[in-house]
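1. what shape does this take:
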Amino acid sequence: MKFERRLLLRERGSGVFEKLWQIPWVFVLLLCAVAGVGYVALYSAGGGSPDPYAGRHAIRFGFGLVMMLSIALVDIRLIARFAWVGYAMGVGLLVLVALHGQVGKGAQRWIDIGPVQLQPSELMKIMLVVALASWFHKASWERIGNPLFLIPPIIAVLVPAAMIFKQPNLGTSLITLMIGGAVFFAAGVRLWKFALVVGAVAIVAPIVYENLHDYQRARITTFLDPESDPLGAGYNIIQSKIALGSGGFWGKGFLQGTQGHLNFLPEKQTDFIFTMLAEEFGLVGGLSVLGLLACVIAFGFLVALRSRHQFGRLLAVGLATNYFLYVFVNIAMVTGSIPVGGVPLPLISHGGSAMITVMIGFGLLMSAHVHRDAEMGAERDET
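-> The predicted structure is shown next:
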């Protein structure tokens, strides 16, 4: 019966009501639960008040939810058709940032669009995934094995990564490269080519390190030895570890976290929001939050497995990888496993750009789910 219903939907062109029926509402509730965790954490970060963080978080999520559901109803063939238009717009926004962007904390990463302050590098990652999925869709195994065929998508990855690195934003630039790599891998690019890239990175890494900004080199040095500068570059990670340890197994209780509420914990509403949650709700609370985030990521890869067309598969893999890297980098950063890089925890941290762009990504992911049986033409070219 399920297959017959899907076939009927294809024949009818999948109207709005039929598409609404196909929306994974359990996943929508899961996102609401994660955003709810964010509201609780930001309420605590605001000193037990919805202002200035939690109230804005709820409004942004509500707006993002409407936008996500609207994108989910858009025909995935239309998304594929305009993939490179979106990519060009993303690059255009990065150029606009370079020319007229707002400077904050030594970096030029934001532009003002009306009342909204947008960080185009976040949106660019989404547009890059869509463009790469469009490029590799219908490409045969033999064609993907042709190095010349890979030159345009490699350039498509390197251009925004270089522009983001220039802002400077090393963390997001590296994440952009890794997202591109995930789509390349899912598309069937040979492993020996990845080995060549890894070798090239190993050769170039010392040169890149010498050209990093002073604060970026300090983050790496601090990661290796935080106690070398406990009141300077090492302060953030030391305080984060203290907060994580002080939470214990069950936590100190809601609004009872000392590191956060006595302002020892830096950027508690953004980069270090997970640390504050772990202090107040302990190991149990921290693992519960990680469980919710793991379910969100797992849904993305499940969509990839269930899609009957290559575009949907690659789109889902790229978007799921994007969210996974957000979570992985943020958690690894606050636990001292990698250098501090200024990556938020989407749907939980305070911040409009990450929230809106992630919800756009989830909208595209849900469109891939709703249209998983769509006819996208011949699956792979023979040339």
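
2. could you use CA atoms for every contact and neighbour count after this?
-> Will do.

3. wait, what's in contact with the residue lying closest to Phe165 once chain neighbours are set aside?
-> The spatially closest residue to Phe165, leaving aside those adjacent along the chain, is Ser173, at 5.3 Å (Cα to Cα, 6 or more residues apart in numbering). Shown in contact with Ser173 (Cα atoms under 8 Å, 6 or more residues apart in numbering): 160-162, 164-165.

4. go through the top helix by length along the chain and flag the buried ones.
-> If you go by DSSP state H, the chain has its longest helix at helix 273-306. Residues 273-283, 285-286, 289-290, 292-293, 296-297, 299-301, 303-305 are the ones in helix 273-306 that count as buried (16 or more other Cα atoms under 10 Å).

5. thinking again about what came up before, using CSV, lay out the contacts of Ser173 together with secondary structure and neighbour count.
-> Compiled in CSV, the contacts of Ser173 are given as follows (DSSP: H, G, I helix; E, B strand; the rest coil; neighbours: other Cα atoms under 10 Å):
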residue, secondary structure, neighbour count
Pro160, helix, 24
Ala161, helix, 23
Ala162, helix, 17
Ile164, helix, 27
Phe165, helix, 16
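
6. check which residues of stretch 28-41 are buried.
-> Residues of stretch 28-41 classed as buried by neighbour count (16+ other Cα under 10 Å): 28, 31-41.

7. do the same with stretch 362-380
-> Of the residues in stretch 362-380, those buried (16+ other Cα under 10 Å) are 362-374, 376.

8. just the ones in helices from those, please.
-> In helices, defined here by DSSP H, the members of the buried residues of stretch 362-380 are 362-370.

9. quick one: which of these is nearest to Ala83?
-> Lowest distance from Ala83 to these (Cα to Cα) belongs to Leu364, with 11.5 Å.

10. just checking, the closest one touches Ser70?
-> No: with contact defined as Cα atoms under 8 Å, Leu364 does not reach Ser70; the gap is 9.7 Å.

11. what's the closest non-adjacent residue to Met163?
-> Nearest non-adjacent residue to Met163, counting by Cα to Cα, 6+ apart: Leu94, 6.9 Å away.

12. wait, Met127
-> Using Cα to Cα, 6+ apart and skipping the chain neighbours, the partner closest in space to Met127 is Tyr87 (5.0 Å).

13. kindly report the same for Ala278.
-> Gly286 (5.0 Å).

14. which residues touch that neighbour?
-> Counted by Cα under 8 Å, 6+ apart, Gly286 has contacts 274, 277-278.

15. which ones are touching Asn320?
-> I think there's a mix-up here, since residue 320 is Ala and not Asn. Residues near Ala320 by Cα under 8 Å, 6+ apart: 297-298, 300-301.

16. inside helices: which ones of the buried residues of stretch 28-41?
-> Among the buried residues of stretch 28-41, DSSP H puts 28, 31-41 in helices.

17. is the residue nearest to Met163 in contact with Leu118, as I believe?
-> No: between Leu94 and Leu118 there is no contact under Cα under 8 Å: 10.8 Å.

18. residues contacting the residue nearest to Met127?
-> Applying Cα under 8 Å, 6+ apart to Tyr87 gives the contacts 124, 127-128, 130-131.

19. let's see 10 Å
-> Shown in contact with Tyr87 (Cα atoms under 10 Å, 6 or more residues apart in numbering): 93, 123-132, 156, 160.

20. the structure of the following sequence is requested for comparison with the preceding one:
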Amino acid sequence: MPWTTLSRLLNRYPVRPPDSGMSRRKSLWQSLHLDPWLLALLLALVGAGLLVLYSASGKHTDMVVGQALRFVVAFGIMAALAQFPPATFYRWAPLAYGLGVVMLIAVELVGDIGMGAQRWLEIPGVVRFQPSEMMKLATPLMVSAYLSRTGLPPRLPHLFVAAVLIGLPVVLIAMQPDLGTSLLVTSSALIVVLLAGLSWRLIGFFLLLAGAALPLLWINLQNYQRQRVLTFLNPESDPLGSGWNIIQSTTAIGSGGLQGKGWFEGTQSQLEFLPERHTDFIVAVLGEEFGLIGMIALLALYFVIVCRGLWLAAGVQDTFGRLMAGSVILTFFIYVFVNVGMVSGILPVVGVPLPLISYGGTSSVTLLAGFGILMSVHAHRRLLPR
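-> Take a look at the predicted model:
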């Protein structure tokens, strides 16, 4: 489906006021600017994630409680952001983007090093976080704000400015190095550009340009990043080294069969053959313990969340809100697709967590903050007259 068509679909079904002229009292959810269906679906996903995390962590109660507390904070931020009108996010976009870029530069200068990468900033005794996670939201927010005031569809000069806005944080994140996050930031911002009504001719041109740049990208990859690509093509070439992760994850998923081995009964995960089982590869734990049925149930839940998000985005009439809402929910879909794809062996391993299931605080806060913005632009949408 052309992206221009998808852009029109997000604006196809306006939400109309009721026929009666009588005023209708707002419900509690309308007063709170929250969508109860989307909220219920997100809570169900978080609950399922905590159950899987309890098994994946080896019944580590402190880890599960810590993750639950992070979710409480993240849902609080989501609810708070939903109260602000979209005009506020429009005004905040340059500030959030600029602050994020400054923090990425600070990471390069004084950031903490962990697992061979320099990705974290630490406020001693307060918090340790990844500024790159913030850019997953700040970059599409900035691009949405810029394109919404240039007129759509965007012309080449506007696309050049958008490319600069996207490229600056992406380069800084790639230098950490963090290929997975840089790709996610790129995809979230590119979705905004595509939803802005980019023509197929320009899409084809940029795809050819990206293809021509692949050799340059390969030259500038770190050695371990190149090895990940080679391992994806042939994981059996180094089964005890670089191919270990993907071999163990596919083995775990396959051994679960239809119904799974049962909660806490997974051999690959409980005997610690499966690496990063509480973070990037947590879906392999679910597949082993709950089988194909569990995997389908989880993917169905993600699918319904994405459908609900698109339905909410379809009611947004202003350009900035529509671009931002579409970016939030389609980026969420890309997160799921990339993580499940890499764990099942159909995509290279790039270190992308499974949304609201994998262990981690900064990623969860960023995702739910995005859903808060989505609820805000839907709740404050302009009603079209008949």
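
21. TM between them?
-> After superposition, the two chains reach a TM-score (TM-score structural alignment, normalised by the length of structure 1) of 0.91; 369 aligned residues with a Cα RMSD of 2.4 Å.

22. what is the burial count for the closest residue in space to Phe264 of structure 2 that isn't next to it in sequence?
-> Take Phe264 of structure 2 and drop its neighbours on the chain: the residue closest to it by Cα to Cα, 6+ apart is Ser55, 5.5 Å away. Residues within reach of Ser55 of structure 2, counting by other Cα atoms under 10 Å, total 24.

23. the counterpart of Ser55 of structure 2 in structure 1 sits in which helix or strand?
-> Under the alignment (TM-score structural alignment), Ser55 of structure 2 pairs with Ser44 in structure 1. Per DSSP states H and E: Ser44 of structure 1 is located in helix 25-45.

24. ok, then the element right after that helix?
-> Next element after helix 25-45 of structure 1 (DSSP H and E): helix 54-72.

25. give me the helices and strands touching that following helix, please.
-> Here helix 54-72 of structure 1 touches helix 16-22, helix 25-45, helix 352-370, going by 3 or more Cα pairs under 10 Å, 6 or more residues apart in numbering; DSSP states H and E.

26. for these, could you give me CSV that also reports distance to Arg10 of structure 1?
-> Formatted as CSV, the helices and strands packed on helix 54-72 of structure 1 follow (distance: least, Cα to Cα, whole Å):
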stretch, distance to Arg10 of structure 1
helix 16-22, 10
helix 25-45, 21
helix 352-370, 11
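
27. mind checking which of these is nearest Pro266 of structure 1?
-> Nearest of those (Cα to Cα): helix 25-45, 11.0 Å.

28. with structure 2 overlaid, how far apart is the closest one on average?
-> When structure 2 is overlaid, helix 25-45 of structure 1 sits 0.9 Å from its aligned residues on average, using mean Cα distance after the TM-score superposition for structure 1.

29. distance between that helix and the chain's centre?
-> Computed by Cα atoms, centre = their mean, to the nearest Å, the chain-centroid distance of helix 25-45 of structure 1 equals 16 Å.

30. quick one, what contacts Leu347 of structure 1?
-> Counting by Cα under 10 Å, 6+ apart, Leu347 of structure 1 has contacts 31-39, 57-58, 60-61, 293, 354-356, 358-359.

31. ok, Pro86 of structure 2 next?
-> Contacts of Pro86 of structure 2 by Cα under 10 Å, 6+ apart are 92, 318, 320-321, 324, 373-381.

32. surely Leu94 of structure 1 meets Lys125?
-> No: at 11.5 Å, Leu94 of structure 1 does not count as touching Lys125 under the criterion of Cα atoms under 10 Å.

33. shared neighbours of these two, anything?
-> Common neighbours of Leu94 of structure 1 and Lys125 (criterion: Cα under 10 Å, 6+ apart): Pro160.

34. if you count surrounding residues, which of these two has more?
-> For Leu94 of structure 1 versus Lys125, neighbours defined as other Cα under 10 Å are more numerous around Lys125 (29 against 25).

35. the more buried one -> structure 2?
-> In structure 2, Lys125 of structure 1 lands on Lys136 (TM-score structural alignment).

36. where does the nearest residue to its match once chain neighbours are set aside land in three-state SS?
-> Residue nearest to Lys136 of structure 2 in three dimensions, not counting chain neighbours: Val185, with 4.8 Å by Cα to Cα, 6+ apart. Using DSSP: H, G, I helix; E, B strand; the rest coil, the structure places Val185 of structure 2 in helix.

37. so Val185 of structure 2 makes contact with Pro131?
-> No: if you go by Cα under 10 Å, Val185 of structure 2 and Pro131 don't touch, sitting 11.9 Å apart.

38. coming back round to it: which helices and strands does the helix holding Ser44 of structure 1 pack with?
-> Under the contact rule (3+ Cα pairs under 10 Å, 6+ apart), helix 25-45 of structure 1 is packed against helix 54-72, helix 258-261, helix 273-306, helix 352-370.

39. so the last one matches what in structure 2?
-> Aligned using TM-score structural alignment, helix 352-370 of structure 1 spans residues 361-379 in structure 2.

40. can you check stretch 243-261 of structure 1 too?
-> Residue span in structure 2 matched to stretch 243-261 of structure 1, by TM-score structural alignment: 252-270.

41. buried residues in that stretch?
-> Those would be 252-257, 260-261, 263-270, for stretch 252-270 of structure 2 by 16+ other Cα under 10 Å.

42. show me the contacts for the nearest residue to Gly256 of structure 2 once chain neighbours are set aside.
-> Excluding its sequence neighbours, the residue lying closest to Gly256 of structure 2 (Cα to Cα, 6+ apart) is Glu288, at 3.9 Å. By Cα under 10 Å, 6+ apart, Glu288 of structure 2 lies in contact with 249-269, 294-295.

43. what's the counterpart of Glu288 of structure 2 in structure 1?
-> With TM-score structural alignment as the criterion, Glu288 of structure 2 pairs with Glu279.

44. residue boundaries of the strands in the stretch 151-300 of structure 1?
-> Here the stretch 151-300 of structure 1 has no strands by DSSP state E, counting those that start in this stretch.

45. burial count for Ala195 of structure 1?
-> Neighbour count for Ala195 of structure 1, taken as other Cα under 10 Å: 11.

46. measure it to Val189 of structure 1 for me?
-> To Val189 of structure 1, Ala195 of structure 1 is 11 Å away according to Cα to Cα, to the nearest Å.

47. now Met1 of structure 1
-> Taking Cα to Cα as the measure, Met1 of structure 1 falls 37 Å from Val189 of structure 1.

48. of those two, which one has the most company?
-> Taking other Cα under 10 Å, Met1 of structure 1 and Val189 do not tie; Val189 has more neighbours (20 against 6).

49. wait, what's in contact with the more buried one?
-> Contacts of Val189 of structure 1 (Cα under 10 Å, 6+ apart): 141, 143-147, 150, 181-183.
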